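Participant: Below: sequence and its predicted model.
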Amino acid sequence: MNQLKRTPMYEIYQETGVKTIDFGGWELPVQFSSIKKEHEAVRTKAGLFDVSHMGEVEVKGKEALPFLQLLMTNDVSALSQGQVQYTAMCYEDGGTVDDLIIYKKADDDYLLVINASNIEKDLEWLHFHEWEGVSVTNRSSEVAQLALQGPIAEQVLQTLTATDLSNISFFRFQDGVNIAGVNALVSRTGYTGEDGFEIYCDNAGAPILWKKILDAGANEGVVPCGLGARDTLRFEARLPLYGQELTEEITPIEAGIGFAVKVKKQENFFGKVRLKQQKEVGPERKLVGIEMIDKGIPRTDYPVYSGDKKVGTVTTGTQSPTLKKNIGLALLDKAYTDIGTEVSVDIRNKQRLAKVIKTPFYKRSEK
């Protein structure tokens, strides 16, 4: 049996007695209190997540931009220094290698943040296409990542740094920020649908920041959060999870992240031909939101029917902690994707009625 990997936060998990599980080969907590409490804290106040299992890869050199333009579906040339971009990497057939975010540190220096379950696969893909003038370096084992998410995230984090966090706008970052004595890269990004920050530092700094942030937010209702709330939060905001909404068989267009696919850019990136066709004529299947009319919760991999015909599959589903409704994301044949279309979900061998609804299920109100 393989030894589970641990983040720099593991000793704190042991101290607090929180239960951990095997999450893609990592020993991580599902919850500290309860998924619903942690979910609500992020929606109303703030929650702190350990996401140090994510991968970090440096791409450097004078050929870094042409290299990334070939590998990425988004237009990396549009990035300015200090800016972050969401993108996908695809195979030639348009299937998804991974979805990720890119940090532009300089014209010849980029940081890719990739999904933990895809680190080895992504590195193999990147190294296979590497050429002279570009270097790809895996920094995943050296970099820890915490995410402070929620309406009061800025207010709490600001008490620990002299850097004016209000100057870091959405999908921007600042490197070399001193937070409670720890040197960090801070970006206004996240995976919850709320305002907040993702904080990158060395492994030794993560436990220090974890304790300092929770102490700073203790009287404000900031709580530690596990994988469970991270999943329900991202799901309500319709943020895809690789392995469910995106796979080697599901293209970014089918998954509804066509905004990150720039088929008009000059470079012939991997998957461009198929993705351009899907953008122009529409994909034969699409990811949509569904809400249960009958009782039952649509779970991952449950088949979806129209009459006796299977028309798709649920990718993610749960009872929404915010909306108190049984909802799901489902990849359905194009003919069944209009808002209001009724379908049925096979829940434990019983057909349960549902309808297609608008997404995202949750969108935070702008101040």
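Facilitator: Received, thanks.
Participant: drop to CA atoms for contacts and neighbour counts, all remaining ones
Facilitator: Fine.
Participant: got the contact list for Ala147?
Facilitator: The contact partners of Ala147, taken as CA atoms under 8 Å, 6 or more residues apart in numbering, are 48-51, 190, 196-199.
Participant: again, only this time at 6 Å
Facilitator: 48-49, 197-198 (CA atoms under 6 Å, 6 or more residues apart in numbering).
Participant: and what of Glu27?
Facilitator: Contacts for Glu27 (CA under 6 Å, 6+ apart) come out as 4, 6, 20-21.
Participant: mind listing the strands for the stretch 251-367 of the chain?
Facilitator: For the stretch 251-367 of the chain, the strands defined by DSSP state E, counting those that start in this stretch cover 285-292, 303-306, 309-319, 326-333, 342-347, 350-357.
Participant: And the helices in this protein?
Facilitator: Secondary structure of the chain, counting by DSSP state H: helices at 10-16, 35-44, 64-71, 119-129, 153-158, 205-217, 227-236, 272-281.
Participant: how close does the nearest residue to Gln278 once chain neighbours are set aside get to Gly95?
Facilitator: What sits nearest to Gln278 in space, not counting adjacent residues and going by CA to CA, 6 or more residues apart in numbering, is Ile253, at 6.8 Å. According to CA to CA, to the nearest Å, Ile253 and Gly95 sit 10 Å apart.
Participant: Report the contact partners of Lys19.
Facilitator: With CA under 6 Å, 6+ apart, Lys19 has these contacts: Pro29.
Participant: hmm, try it at 10 Å
Facilitator: Counting by CA atoms under 10 Å, 6 or more residues apart in numbering, Lys19 touches 13, 27-32.
Participant: Just these: which are in strands?
Facilitator: 27-29 (DSSP state E).
Participant: could you dump those to CSV with distance to Asn138?
Facilitator: Putting these into CSV (distance: CA to CA, whole Å) gives the following:
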residue, distance to Asn138
Glu27, 21
Leu28, 22
Pro29, 25
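Participant: isn't Met72 right up against Thr87?
Facilitator: Yes. Using CA atoms under 10 Å, Met72 is in contact with Thr87, at 6.5 Å.
Participant: Now list whatever residues contact both of these two.
Facilitator: 98-100, 102, 260-262.
Participant: and Val84, how many neighbours?
Facilitator: Other residues within reach of Val84, judged by other CA atoms under 10 Å, total 24.
Participant: does it really touch Glu198, like I thought?
Facilitator: No. Using CA under 10 Å, Val84 is not in contact with Glu198; the gap is 11.6 Å.
Participant: Give me the common contacts of those two.
Facilitator: 173, 187-189.
Participant: In contact with Arg352, which residues?
Facilitator: Counted by CA under 10 Å, 6+ apart, Arg352 has contacts 292-298, 304-305, 343-346.
Participant: Nearest to Thr359, out of the helices of the chain?
Facilitator: Across these, Thr359 has its closest neighbour in helix 227-236 (8.5 Å, CA to CA).
Participant: And the helices of the chain: which comes nearest Leu146?
Facilitator: helix 205-217 (7.3 Å).
Participant: In addition, the following structure is provided for comparison:
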Amino acid sequence: MATPTTTPALKQTALNATHRKLKAKMVDFGGWDMPVEYSGLIAEHMAVRTGVGLFDVSHMGEIQFRGPNSLAAVQRITMNDASRLKNGQAQYSALLTPEGTFVDDILVHKLGDNDYLLVVNAGTTDKDFAWIRKQVGAMQGAHVSNYSTYYSQLAIQGPRAPETLQKLTKVDLAGIKNYWFTWGQVAGIHNTMIARTGYSGEDGFEIYVPSDVATSEKAWDAIMEAGAEFGIIPCGLGARNTLRLEAGMPLYEHEITEQTNAFEAGLDRWLKLEKDSDFLGREALQAVKDSGGPIRKLVGLEMVERGIARDGYPVFNAAGEEIGSITSGSPAPFLKTNIAYAYVPAAVAESKEDVFVQVRTNKVRAKQVPTPFYKRPKK
């Protein structure tokens, strides 16, 4: 008789009861019970583009490096150059395999000399931590800790985000540049990390508060109250996905995987082959560069004919040959068109020629367009 298997219980953020009270539609996201939408994906997307929205992103992982060799450890496993960071600065980067492909994309924050915080994707936190320990766990003077359960992370995103958050803190938010952070009191919560970062393509902040329920709910409620005059609404993972897609931001297991590299994904501006540190994947990526570049490239598509290019749909050339597949695709609520990302042969990407996406039984024409699809207006 077979032993019955039990499905592990979904992890919950400290705000789970709040989401349920708001009647959010909840889904299993990488093993977490998370809100995918509240009032509706389009309304939430548009609130962030035109006003302000609030996201619970406490499922994200936080891994801290401390000690005299912490920088060397971070440099060993990441593709960007963390030695360029000043205290209070963050950078986009990635953990790489020896083959130069993606373990995960991350943000690296320099908390201080010999002190770095890596924010990693939720569904890969345990995998990332195990992989990091395997790569640098034996390095003397580099202590690596997984502090993911210590933090609740809230994202206040949109053009009215600074005005919303400023009501709750004496920290001069205008003085925090993009991809910089500081510490201060927010809504009476001491030692809150306030970062001018986000995953929406808009201005905004991500704040890190202690992950107990009372503190997390206090921060959430205060932000909702402060943003009421600007029409703030809670936003779920559905809008987070369409916002990041419009803004040309990659998603792990879609645009970036353990089978793709930075040149293919168009992320090579964050790849520092010249940094004064040997790092995992450097040799493989140098070989790609020396060979003239990748044999395939990620391209942005806008549907010319009626149809939505969904993740995984095959892509064809004009001759009817299958040449690639969609990595992410959906309607773009703010742009009012249907957009997608796809990997195609480098020659096709360089030709800028139209391609065709198999949508059910039809091959639907799509044109290649520059990315990001959306850029927020300059102030």
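Facilitator: On my side now, so go ahead. Please read all numbers here as calculations on a predicted model, not as lab measurements.
Participant: quick revisit: what is in contact with Ile253 and Gly95 of structure 1 at once?
Facilitator: With CA under 10 Å, 6+ apart, Ile253 of structure 1 and Gly95 have common neighbours 246, 274-275.
Participant: Now these in JSON lines, please, with extra columns for neighbour count.
Facilitator: Putting the shared contacts of Ile253 and Gly95 of structure 1 into JSON lines (neighbours: other CA atoms under 10 Å) gives the following:
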{"residue": "Leu246", "neighbour count": "25"}
{"residue": "Arg274", "neighbour count": "18"}
{"residue": "Leu275", "neighbour count": "26"}
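Participant: any idea which of these is the one closest to Gly226 of structure 1?
Facilitator: Leu246 (22.2 Å).
Participant: wait, what's in contact with Pro98 of structure 2?
Facilitator: 77, 279-285.
Participant: redo that, cut-off 7 Å
Facilitator: By CA atoms under 7 Å, 6 or more residues apart in numbering, the contact set of Pro98 of structure 2 is 280-281.
Participant: mind checking what it lines up with in structure 1?
Facilitator: Using TM-score structural alignment, the equivalent of Pro98 of structure 2 in structure 1 is Glu92.
Participant: ok, Ile119 of structure 1 to Phe67 of structure 1 distance?
Facilitator: Counting by CA to CA, the gap from Ile119 of structure 1 to Phe67 of structure 1 is 18 Å.
Participant: Oops, could you answer that again for Asn167 of structure 1 instead?
Facilitator: Asn167 of structure 1 is 31 Å from Phe67 of structure 1, by CA to CA.
Participant: and these two? which has more neighbours close in?
Facilitator: Taking other CA under 10 Å, Asn167 of structure 1 and Phe67 do not tie; Phe67 has more neighbours (22 against 11).
Participant: so what corresponds to that one in structure 2?
Facilitator: Match for Phe67 of structure 1 (TM-score structural alignment): Ala73.
Participant: quick one: its match and Gly137 touch, right?
Facilitator: No. Using CA atoms under 7 Å, Ala73 of structure 2 is not in contact with Gly137; the gap is 8.8 Å.
Participant: which residues does the residue nearest to the spatial centre of structure 1 contact?
Facilitator: For structure 1, the residue sitting closest to the mean C-alpha position, by CA atoms, centre = their mean, is Tyr191 at 4.9 Å. The contact partners of Tyr191 of structure 1, by CA under 7 Å, 6+ apart, come to Arg234.
Participant: Same check on Gly100 of structure 2?
Facilitator: Counting by CA under 7 Å, 6+ apart, Gly100 of structure 2 has contacts 261, 281-282, 284-285.
Participant: same thing with Met26 of structure 2?
Facilitator: Counted by CA under 7 Å, 6+ apart, Met26 of structure 2 has contacts 33-36.
Participant: try 6 Å
Facilitator: So Met26 of structure 2 contacts 34-36 (CA under 6 Å, 6+ apart).
Participant: Go through the residues you listed and name the one nearest Glu321 of structure 2.
Facilitator: Glu321 of structure 2 lies nearest to Val36 out of the contacts of Met26 of structure 2, by CA to CA, at 36.1 Å.
Participant: and that closest one, what pairs with it in structure 1?
Facilitator: Checking TM-score structural alignment: Val36 of structure 2 goes with Val30.
Participant: same question, Trp131 of structure 2
Facilitator: Trp131 of structure 2 maps onto Trp125 in structure 1, by TM-score structural alignment.
Participant: quick one: its match and Ile357 of structure 1, what's the gap?
Facilitator: Distance of Trp125 of structure 1 to Ile357 of structure 1, given as CA to CA: 36 Å.
Participant: And Phe270 of structure 1, by the same measure?
Facilitator: Taking CA to CA, one finds Phe270 of structure 1 at 32 Å from Ile357 of structure 1.
Participant: same question, Leu65 of structure 1
Facilitator: 39 Å.
Participant: And for the aligned residue in structure 1 for Gln153 of structure 2, the neighbour number?
Facilitator: Superposed on structure 1 with TM-score structural alignment, Gln153 of structure 2 falls opposite Gln145. Gln145 of structure 1 has 26 neighbours, counted by other CA under 10 Å.
Participant: residues touching Gln145 of structure 1, list them.
Facilitator: Contacts of Gln145 of structure 1 (CA under 6 Å, 6+ apart): 51-52, 199-200.
Participant: still on that earlier bit, could you save the strands of the stretch 251-367 of structure 1 as JSON lines and add columns showing distance to Glu38 of structure 1?
Facilitator: Formatted as JSON lines, the strands of the stretch 251-367 of structure 1 follow (distance: least, CA to CA, whole Å):
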{"stretch": "strand 285-292", "distance to Glu38 of structure 1": "23"}
{"stretch": "strand 303-306", "distance to Glu38 of structure 1": "30"}
{"stretch": "strand 309-319", "distance to Glu38 of structure 1": "15"}
{"stretch": "strand 326-333", "distance to Glu38 of structure 1": "19"}
{"stretch": "strand 342-347", "distance to Glu38 of structure 1": "28"}
{"stretch": "strand 350-357", "distance to Glu38 of structure 1": "26"}
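Participant: right, and the ones you listed - which one's nearest Asn183 of structure 1?
Facilitator: Comparing the strands of the stretch 251-367 of structure 1 under CA to CA, the one sitting nearest is strand 309-319, at 36.9 Å.
Participant: what's the average distance of that closest one to structure 2?
Facilitator: Overlaying structure 2 shows strand 309-319 of structure 1 at a mean distance of 0.9 Å from the equivalent residues (mean CA distance after the TM-score superposition for structure 1).
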